[in-house]
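> Quick one, fold the following:
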Amino acid sequence: MQTISISDGWLTLSRKCESPHFNQRPEGAEGEVSLLVIHNISLPAGQFGLPYIDQLFQGCLDVEADASFCELEGLTVSAHFLIRRDGEIVQYVSCDDRAWHAGVSHYDGRDGCNDFAIGIELEGTDDCKYTDMQYQQLRVLTLALFDAYPMLNVKTIVGHSDIAPGRKTDPGDSFDWQRYLASLVG
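Down below sits the predicted model:
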């Protein structure tokens, strides 16, 4: 069985789907990876397994493919990772670079969480139960990130809703924080 790890910011054994929506982290401690942010996404909302998330993060979403996409026209966003419903892990941006996932955000006295965070998207919605494969792969990915970035630990994991309260609600009430965090200990 092959082990999963991070090498030069890229996860081994994942599908790479590079996004142009990233830039360099700030120099020094300001850009040191010290936060893990859990998100959710589905395009269109509540529909899974379609190619639109990849297209959104790559900047080539056909906004005419669904009526709900018109509000996404020109949007430049990305995440480091996506974990699909079947457990597939897709990486869009090197962990050493700044992905554009958090938006206006604040954590522990610091603004602009993209500067120091890694963003993981789960294919899902706030009110749809996540799959066992997603929890399994999220655990494996998180432990690989802990190995690669020593400032990350169970106390530095938050939801998007925690860093952008009132603006964001993901990963939502359907995300089992206790299950996820317990899986990382021991």
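> from here on, contacts and neighbour counts on C-alpha atoms
Fine.
> check which helix or strand covers Leu145.
Leu145 is part of helix 132-148 when elements are defined by DSSP states H and E.
> one more to put side by side:
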Amino acid sequence: MHTDSSPDVWLSSARRCPSPNFNERPAGADISLLVIHNISLPPGQFGGDAVEQLFCNALDCSAHPYYQKLKGLRVSSHLYIRRSGELVQFVPLNLRAWHAGESSFEGRPNCNDYAIGIELEGTDETPYSQSQYDVLAVVTKELLRRYPMLMPERIVGHSDIAPERKTDPGQAFDWAYYTSLLGA
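So this is what the prediction gives:
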């Protein structure tokens, strides 16, 4: 539960799957960064509910050997776009989701404080689906309208804000195509 008096921001186009892994943004924090990630659980396998279970602290870590390393992990993202184009929202946009980890953008640390995180179901090497690009473009345009401090030049990959730790969304993500869909 949060104490901020502003209403929670849920996208009407998204299926809600509330995660407990969030907290308040710092007082005065602006939403001024969009971070694109990828995830698949187990790695390279698509479909199923493991990502949702992970973000909701309900993943059975005995269900797959890879999940052992996720035991006790508390993470979330604001949004998740499945390969089918289904949009799932875990955390209201006005609150801080736990997606970026140790990170920095233009010398400003703690990107979770001022970023919105979008996970794409995928891997660094697997091309993303047309449905994912279409939904990502629609959502991004909505975010750009809603948050004036968020601009096209402030849309980055996880690899851009945590280059020592992360590689996503990877070489399979077509930045030029995505940008063209935004009209930028």
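> follow-up on the earlier one: against which helices or strands is the helix or strand just after the helix holding Leu145 of structure 1 packed?
Sequence order places strand 157-159 as the next helix or strand after helix 132-148 of structure 1, per DSSP H and E. Packing partners of strand 157-159 of structure 1 (3 or more Cα pairs under 8 Å, 6 or more residues apart in numbering; DSSP states H and E): strand 35-41.
> mean shift between the strand it packs on and structure 2?
On superposition with structure 2, the mean distance recorded for strand 35-41 of structure 1 (mean Cα distance after the TM-score superposition for structure 1) is 0.1 Å.
> Where in structure 2 does the helix or strand that that strand is followed by align, residue-wise?
Later in the chain than strand 35-41 of structure 1, the nearest helix or strand by DSSP H and E is helix 52-58. Aligned by TM-score structural alignment, helix 52-58 of structure 1 falls on residues 50-56 of structure 2.
> Where does the residue nearest the centre of structure 1 sit: helix, strand or coil?
Nearest to the geometric centre of structure 1 sits Ile120, at 1.6 Å (Cα atoms, centre = their mean). In three-state terms, and counting by DSSP: H, G, I helix; E, B strand; the rest coil, Ile120 of structure 1 is strand.
> Isn't it up against Leu82?
Yes. Contact criterion Cα atoms under 8 Å: Ile120 of structure 1 and Leu82 qualify, at 5.8 Å.
> returning to what we had before: the residue nearest to the centre of structure 1 pairs with which position in structure 2?
Counting by TM-score structural alignment, the partner of Ile120 of structure 1 is Ile118.
> average distance between the helix holding Leu145 of structure 1 and structure 2?
Mean deviation for helix 132-148 of structure 1: 0.5 Å (mean Cα distance after the TM-score superposition for structure 1).
> roughly how far apart are the spatially closest residue to the match of Ile120 of structure 1 that is not a sequence neighbour and Cys111 of structure 2?
For Ile118 of structure 2, ignoring the flanking residues on the chain, the nearest one in space by Cα to Cα, 6 or more residues apart in numbering is Leu79 at 4.7 Å. Using Cα to Cα, to the nearest Å, Leu79 of structure 2 is found at 16 Å from Cys111 of structure 2.
> swap in Glu142 of structure 2?
From Glu142 of structure 2 to Cys111 of structure 2 the distance is 20 Å (Cα to Cα).
> Could you pull up the contacting residues of the match of Ile120 of structure 1?
Residues near Ile118 of structure 2 by Cα atoms under 8 Å, 6 or more residues apart in numbering: 34-37, 77-81.
> again with Val90 of structure 1
Counting by Cα under 8 Å, 6+ apart, Val90 of structure 1 touches 14-17, 81-84.
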